[in-house]
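Engineer: structure for the following, please:
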Amino acid sequence: MKIALSGNVHVIPEIMDVQERLIFLKHKVVPAFKYVDQVIESDEHRKKNDRSLFLRKIRNCDAILVLNNLEKQGRKNYISGCSFLEMGFAHALGKKIFLLDGIPNVSYKEEILAMKPIVLNGNLERIGNP
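Structural biologist: So this is what the prediction gives:
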């Protein structure tokens, strides 16, 4: 399965780890960030272009995997604004949506549930056959 990875820039090490594990499980992976230094890039125009390119890549994937294993502002399973938008884009395209961990208790929880994400509870093998 070809999977686009979505995650907050604060979980870059986890993104790299998940990418390696998915490749080991014979999946094709499209990372959110082309280069690790992209996260510290100060050129807003370049960041916008990179994000636009990633949205186009989602179109060519079978699924999106949101790495929501971060706690932020006291909220477990944090989903960033960008990741939430990417989930909506994937949903509109009819793509599968996987969440690495549970659904966060946030004001837009119903919107997340409406997208029918598959919660992996940290188990990447639940994704299934490539």
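
Engineer: when you work out contacts or count neighbours from here on, use the C-alpha atoms and nothing else.
Structural biologist: Fine.

Engineer: so who does residue 63 touch?
Structural biologist: 1, 2, 3, 4, 90, 95, 96, 97, 98 (CA atoms under 8 Å, 6 or more residues apart in numbering).

Engineer: please provide the structure for the following sequence as well, for comparison with the first:
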Amino acid sequence: MKIAICASMVFTEKMLEIKKELEKLGHSAVVSSFAPAYIDKSTKEKEKLTVYHKNEKDAIREFYKEIKKSDAILVLNYDRRGIKNYIGGNTLMEIGFAHILYKKIFLLNPIPKIEYYKSEIEAVKPVIINSDLSKIKCGHLKTVIPSVSEESLS
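Structural biologist: Below is the predicted model:
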């Protein structure tokens, strides 16, 4: 299965570790093409780079294209900013992209208790794998025939 890994770019090193683990399990995995620029940077430097890549390099649209080519997304929702299993705004958008594109959505950890959008995450019916990558299986893929052509979504 081809899996797009979604997370805050603060977790770039963890994204790359998970990518390797997924590949060992026989999956194909992709992270942002901008990931190499984040390796070994401080959190502050990563946050600054994120703003630059979103605004100047169209990073959101670039990763949307990767989600579109994938079978599923895996959201790495680690603790951040004092929130257990944090999902930030950009990752929430990626979850929305995956849902609209009829991709399976896996969460590494349970849905965060963020009142502003907890119900939206619940509505896309993610599979929560509780940090067990072996739970990602092709059988989780849903076959849905959209009433809207995929071309109209691009």
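
Engineer: returning to what we had before: in helices only, show me the contacts of residue 63 of the first structure.
Structural biologist: With helices defined by DSSP state H, the entries of these inside them are residue 90.

Engineer: looking at the contacts of residue 63 of the first structure, which are in strands?
Structural biologist: Cross-referencing these against strands under DSSP state E gives 2, 3, 4, 96, 97, 98.

Engineer: quick one on the thing from earlier: now, the most widely separated pair of the contacts of residue 63 of the first structure?
Structural biologist: 1 and 90 (14.8 Å; CA to CA).

Engineer: does residue 79 of the first structure lie in a helix or a strand, and which?
Structural biologist: Of the helices and strands defined by DSSP states H and E, none includes residue 79 of the first structure.

Engineer: that one matches what in the second structure?
Structural biologist: Superposed on the second structure with TM-score structural alignment, residue 79 of the first structure falls opposite residue 87.

Engineer: what's the closest non-adjacent residue to its match?
Structural biologist: Spatial nearest neighbour of residue 87 of the second structure, chain neighbours left out: residue 77 (5.7 Å); criterion: CA to CA, 6 or more residues apart in numbering.

Engineer: what residue of the first structure takes the place of that neighbour?
Structural biologist: So residue 77 of the second structure corresponds to residue 68, using TM-score structural alignment.

Engineer: contacting residues for that match?
Structural biologist: Counting by CA under 8 Å, 6+ apart, residue 68 of the first structure touches 7, 8, 77, 78, 79, 99, 100, 101, 102.
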